[in-house]
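A.B. asks: Sequence and computational prediction follow.
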Amino acid sequence: MTTKDIDENVRAELNRLRESIDNIDAAVVYMLAERFKCTQQVGHLKAEHQLPPADPAREARQIERLRHLAESARLDPAFAEKLLNFIIAEVIRHHETIAENVPPGDG
């Protein structure tokens, strides 16, 4: 069965829901972009002061915080943790790249 074969009311509801999903996806992308703008600034600050790219204690606190937020939002905490771990890994990679490009003595 294709969407052409379904009832017009069902198709309209499906389209309405998909439009909402598309809007949410766009918001998620823009929010991630804003988050990465901030983490880039953190990376530059860390590099300038010879701080390590990773902060395991902060990361653990953030994961725990996000798990609690996920639970209160009725989202699978394991999924939220996997997502945050993916984001953290990307942030650390960015921080390492930034640190590699800071000239010696600039801190």
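C.D. replies: Alright, I've got the coordinates.
A.B. asks: hey, let's count contacts and neighbours off CA atoms from now on
C.D. replies: Noted.
A.B. asks: How far does the longest helix that the chain contains sit from its chain's centre?
C.D. replies: Determined from DSSP state H, the single longest helix within the chain is helix 8-48. From the chain centre to the centre of helix 8-48 is a distance of 9 Å (Cα atoms, centre = their mean, to the nearest Å).
A.B. asks: following that helix, which helix or strand comes up?
C.D. replies: Remark: after helix 8-48, the chain's next helix or strand is helix 56-72, criterion DSSP states H and E.
A.B. asks: After that following helix, heading C-terminal, what element do we hit next?
C.D. replies: Following helix 56-72 toward the C-terminus (DSSP H and E): helix 77-100.
A.B. asks: what helices or strands is that next one leaning on?
C.D. replies: In terms of contacts (3 or more Cα pairs under 8 Å, 6 or more residues apart in numbering; DSSP states H and E), helix 77-100 is packed against helix 8-48, helix 56-72.
A.B. asks: how does it look with 6 Å?
C.D. replies: helix 56-72 (3 or more Cα pairs under 6 Å, 6 or more residues apart in numbering; DSSP states H and E).
A.B. asks: Name the residues that touch the helix it packs on?
C.D. replies: P77, E81 (Cα atoms under 6 Å, 6 or more residues apart in numbering).
A.B. asks: Presented hereafter is structure B, for comparison with structure A:
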Amino acid sequence: MTTSNAAGPDPAVLDELTRLRDSIDNIDAAVVHMLAERFKCTQQVGRLKAEHRLPPADPGREARQIARLRALAESAKLDPAFAEKFLTFIIAEVIRHHERIADDAANGTV
């Protein structure tokens, strides 16, 4: 199979590239929708925590989640360090939301 020539890339290669990129685009869309669902749940958690004056962060839960995600990543053949960085980023954003919700509740703006 030729990857390129003077006339340009092989049309079959371009078709395969397009097919793969379409799959990537679909997966990216699914990831965004799953993250949106996750954040809907974490917003509910934040409101519950604020209502009961619980701290925005839960380091024990966060550590368990990171360990769980690292194990899932390993079984999926994904770099566990990458998975941890990704979840750590998400957790930081969730905590920021929870802090804002708690501040709003304390100020009576909820």
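C.D. replies: Noted; the coordinates are in hand. Everything quoted here is computed from the prediction, not taken from an experiment.
A.B. asks: circling back: kindly name the residues of the second structure that line up with the longest helix of the first structure.
C.D. replies: Helix 8-48 of the first structure lines up with residues 11-51 of the second structure when matched by TM-score structural alignment.
A.B. asks: Mean per-residue distance, the matching stretch versus the first structure.
C.D. replies: In the superposition with the first structure, the average deviation recorded for stretch 11-51 of the second structure is 0.1 Å (mean Cα distance after the TM-score superposition for the first structure).
A.B. asks: contacting residues for the residue most central in space within the second structure?
C.D. replies: Central residue of the second structure (Cα atoms, centre = their mean): L35, 5.3 Å from the mean position. Contacts for L35 of the second structure were tallied using Cα under 6 Å, 6+ apart; there are none.
A.B. asks: now Q43 of the second structure
C.D. replies: Contacts of Q43 of the second structure (Cα under 6 Å, 6+ apart): none.
A.B. asks: and if we set it to 8 Å?
C.D. replies: Taking Cα atoms under 8 Å, 6 or more residues apart in numbering, we find Q43 of the second structure in contact with V94, H97, H98.
A.B. asks: neighbours around the aligned partner of the second one in the first structure, how many?
C.D. replies: With TM-score structural alignment defining the correspondence, H97 of the second structure maps onto H94 in the first structure. Per other Cα atoms under 10 Å, the neighbour tally for H94 of the first structure reads 18.
A.B. asks: Now for H94 of the first structure: which residues touch it?
C.D. replies: Taking Cα under 8 Å, 6+ apart, one finds Q40, G43 in contact with H94 of the first structure.
A.B. asks: rerun at 10 Å
C.D. replies: Going by Cα atoms under 10 Å, 6 or more residues apart in numbering, H94 of the first structure touches F36, T39, Q40, G43, H44, P53, I88, E100.
A.B. asks: and if you look at P53 of the first structure?
C.D. replies: P53 of the first structure neighbours (Cα under 10 Å, 6+ apart): 42-44, 46-47, 91-99.
A.B. asks: which residue numbers in the first structure go with stretch 62-74 of the second structure?
C.D. replies: With TM-score structural alignment as the criterion, stretch 62-74 of the second structure aligns to 59-71.
A.B. asks: which parts of that stretch are buried?
C.D. replies: Buried residues in stretch 59-71 of the first structure, defined by neighbour count with 16 or more other Cα atoms under 10 Å: Q62, I63, L66, R67, A70.
A.B. asks: Cool, thanks, talk later.
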